[in-house]
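> Sequence and predicted model, in that order:
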Amino acid sequence: MGLTVLVLVAAFAFGRLAGGPGPLAAPSVRRVSLVVAALGVHLAEPLVAAEVAYSYPMCMAISATLMVQFAAGNLRTPGVALAAAGVCANALVVVVNGAMPVSESAAARAGISVERLALDTDSRHEPLDGATRMAPLADRIPVPIPGHREVDSLGDVAIAAGAGLYAFSAAYRRRGIFTESGIMNRWEPAERC
């Protein structure tokens, strides 16, 4: 999550610097209720985790389904498909393993102790080992953000990149890069949304 926030802030700031001052022109998105529903599923999961077996994999599968539907309605919106692919990658590795595998060596490289990971008491995460399926999609990328160290997956990186692309396109004032037809116009800004 920290990586996504960092990328969002940096992309937005870079977009404002590169595009100059002026009003924001965020690309329009449709069916936002699907994203709200996906977030709601994640917020509700801890409340039912004790009573519902495999609640976390089910939560991830439902979220991925909702995000695919959201992306299908917003294919021309910068970053949406990339973020949805990241959610699907995370859901896939969680569903096939029952939890998100975490590389303890990547955590050590990020500056996180094994005790702090608490993998033995966390039902959403498990240690990455030889029995892990789809290991390349697991949490194995150390991200030593100052003040917030974490281990991320390829899906997390895709979510951060998609969110950053959307934030940049929202902040960039000269909208000629992202036009409805997908054609780049270097000389004249596209019409405002």
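Alright, I've got the coordinates.

> Every contact and neighbour count from this point should use C-alpha atoms.
Will do.

> check contacts around the residue nearest the centre of the chain.
Closest to where the C-alpha atoms of the chain average out (Cα atoms, centre = their mean) is residue 159, at 2.4 Å. Going by Cα atoms under 8 Å, 6 or more residues apart in numbering, residue 159 touches 4, 82, 83, 84, 85, 86, 87.

> now residue 41
Going by Cα under 8 Å, 6+ apart, the list of residues near residue 41 reads 59, 62, 63.

> thinking again about what came up before, where does the residue nearest to the centre of the chain sit relative to residue 84, distance-wise?
Note on residue 159: its distance to residue 84, by Cα to Cα, to the nearest Å, is 7 Å.

> can I assume residue 24 sits in a helix?
No: counting by DSSP: H, G, I helix; E, B strand; the rest coil, residue 24 is located in no helix; its state is coil.

> Can you tell me, leaving aside adjacent residues, what's nearest to it?
Leaving out its chain neighbours, the residue that sits closest to residue 24 by Cα to Cα, 6 or more residues apart in numbering is residue 171, at 5.6 Å.

> isn't the one you found right up against residue 19?
Yes: with contacts counted by Cα atoms under 8 Å, residue 171 reaches residue 19, the gap being 7.3 Å.

> between these two, who's got more neighbours?
Between residue 171 and residue 19, counted using other Cα atoms under 10 Å, the more crowded position is residue 171 (26 against 16).

> Give me the distance between the more buried one and residue 48.
Counting by Cα to Cα, the separation of residue 171 from residue 48 is 39 Å.

> ditto for residue 72
With distances taken as Cα to Cα, residue 72 is found 30 Å from residue 48.

> So which of the two has more stuff around it?
More crowded of residue 72 and residue 48, by other Cα under 10 Å: residue 72, with 15 against 11.

> ok, the residue nearest to the more buried one when sequence neighbours are not counted - contacts?
Once flanking residues are discounted, residue 72 sits nearest to residue 81: 7.9 Å by Cα to Cα, 6+ apart. By Cα under 8 Å, 6+ apart, the residues touching residue 81 are 71, 72, 74, 75, 162.

> another structure for you, compare them:
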Amino acid sequence: MTIHGLLLLIAPPALGVIVGYACGGRLASLRNLRLSALWLLWLAALVQAAQYYVTPLRHPALLAVVFGLVLWWLALNLPAWPLAIRIAGVAITVGALANGLTIALNGRMPYEPATAEAVGLRPGLTTPKNEPADHATRLAFLGDTIPVPPLRKVVSPGDLLIGTGTVALTALAMRRRRDRPDPPPRPVTGGDT
């Protein structure tokens, strides 16, 4: 993984923390969000990292394993979250499903060669995770078609949903609950009936 890819991975939660603080939230409030089976996310991250460093694991089918683990984790956690946070979780889920479907239909995530070239990447390059789109590519519009010039990356609509959902989920989970003080008790008088 390149430094630009790492920045793209870290940017959504970091931006979520900034937005969370700007909205009066606190990092400590993240503890209030019920998270179970975190081992699924760690396993997904491990499989994803292994694809970069272990040659026999550079098979596109392992991306399905990564998506499956993340979706499993979301399915376990979404029902327990408050509505606004659940909506952010649904955005992440829809983004993951869009990416997963595109990869399943093509074997790898297709990218637009002209867009890749526009951000300074080598067009026509096939990697363990990506391949250039061509006339036979299915759902090419859901592939990596959106340029991110500062990071020299091309992302998909699904990546945008995942990133936006991550920002929103983090910021909403940080939001401090503003407990309203109880109204003062009404005095009880003998004439009230």
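Thanks, I have the structure now. It should be emphasised that the depicted structure is a prediction, and the values quoted were computed from it without experimental measurement.

> The residue nearest to the centre of the first structure matches what in the second structure?
Aligned by TM-score structural alignment, residue 159 of the first structure pairs with residue 162 of the second structure.

> now the strands for the first structure?
Using DSSP state E, the strands of the first structure run over 100-102, 125-127, 141-145, 148-152.

> I'd like the distance from the last one to the chain centre, please.
Which is strand 148-152 of the first structure. Relative to its chain's centre, strand 148-152 of the first structure lies at 14 Å (Cα atoms, centre = their mean, to the nearest Å).

> Can you list the helices and strands that it packs against?
The contact analysis (3 or more Cα pairs under 8 Å, 6 or more residues apart in numbering; DSSP states H and E) places strand 148-152 of the first structure against helix 104-110, strand 141-145.

> same deal with the third one?
For strand 141-145 of the first structure, the contact count by 3+ Cα pairs under 8 Å, 6+ apart identifies helix 2-19, helix 104-110, strand 148-152 as packing neighbours.

> same question, the first one
Here strand 100-102 of the first structure touches helix 80-97, strand 125-127, going by 3+ Cα pairs under 8 Å, 6+ apart.

> what's the counterpart of the residue nearest to residue 24 of the first structure in the second structure?
Residue 171 of the first structure maps onto residue 174 in the second structure, by TM-score structural alignment.

> so who does its match touch?
17, 20, 21, 25, 26, 27, 28, 29, 30.

> One more pass at 10 Å, please.
Taking Cα atoms under 10 Å, 6 or more residues apart in numbering as the contact definition, residue 174 of the second structure lies against 16-21, 23-33, 168.

> And residue 55 of the second structure, by the same measure?
Residue 55 of the second structure makes contacts with residue 128, as judged by Cα under 10 Å, 6+ apart.

> again, but for residue 30 of the second structure
169, 170, 171, 172, 173, 174, 175, 176 are the contacts of residue 30 of the second structure under Cα under 10 Å, 6+ apart.

> In the second structure, what sits opposite the residue nearest to residue 72 of the first structure in the alignment?
By TM-score structural alignment, residue 81 of the first structure lines up with residue 90.

> Its match and residue 75 of the second structure, how far apart?
Noted for residue 90 of the second structure: a distance of 10 Å to residue 75 of the second structure, by Cα to Cα.

> Ok, residue 49 of the second structure next?
Applying Cα to Cα, the value for residue 49 of the second structure to residue 75 of the second structure is 23 Å.

> Pretty sure residue 48 of the first structure sits against residue 55.
Yes: Residue 48 of the first structure lies in contact with residue 55 (Cα atoms under 10 Å); the separation is 7.2 Å.

> Now do the shared contacts for residue 159 and residue 84 of the first structure.
Common contacts of residue 159 of the first structure and residue 84 (Cα under 10 Å, 6+ apart): residue 90.

> Leaving out chain neighbours, which residue sits closest to residue 3 of the first structure?
Spatial nearest neighbour of residue 3 of the first structure, chain neighbours left out: residue 160 (6.5 Å); criterion: Cα to Cα, 6+ apart.

> what's the burial count for that neighbour?
Neighbours of residue 160 of the first structure (other Cα under 10 Å): 24.

> ditto for residue 187 of the first structure
Quick note: residue 187 of the first structure (other Cα under 10 Å) scores 8 neighbours.

> Check the spacing between the spatially closest residue to it that is not a sequence neighbour and residue 121 of the first structure real quick.
Once flanking residues are discounted, residue 187 of the first structure sits nearest to residue 176: 7.8 Å by Cα to Cα, 6+ apart. Using Cα to Cα, residue 176 of the first structure is found at 50 Å from residue 121 of the first structure.

> out of the two, which sits in the more crowded spot?
Taking neighbours as other Cα under 10 Å, residue 176 of the first structure and residue 121 compare with residue 176 leading, 19 against 9.
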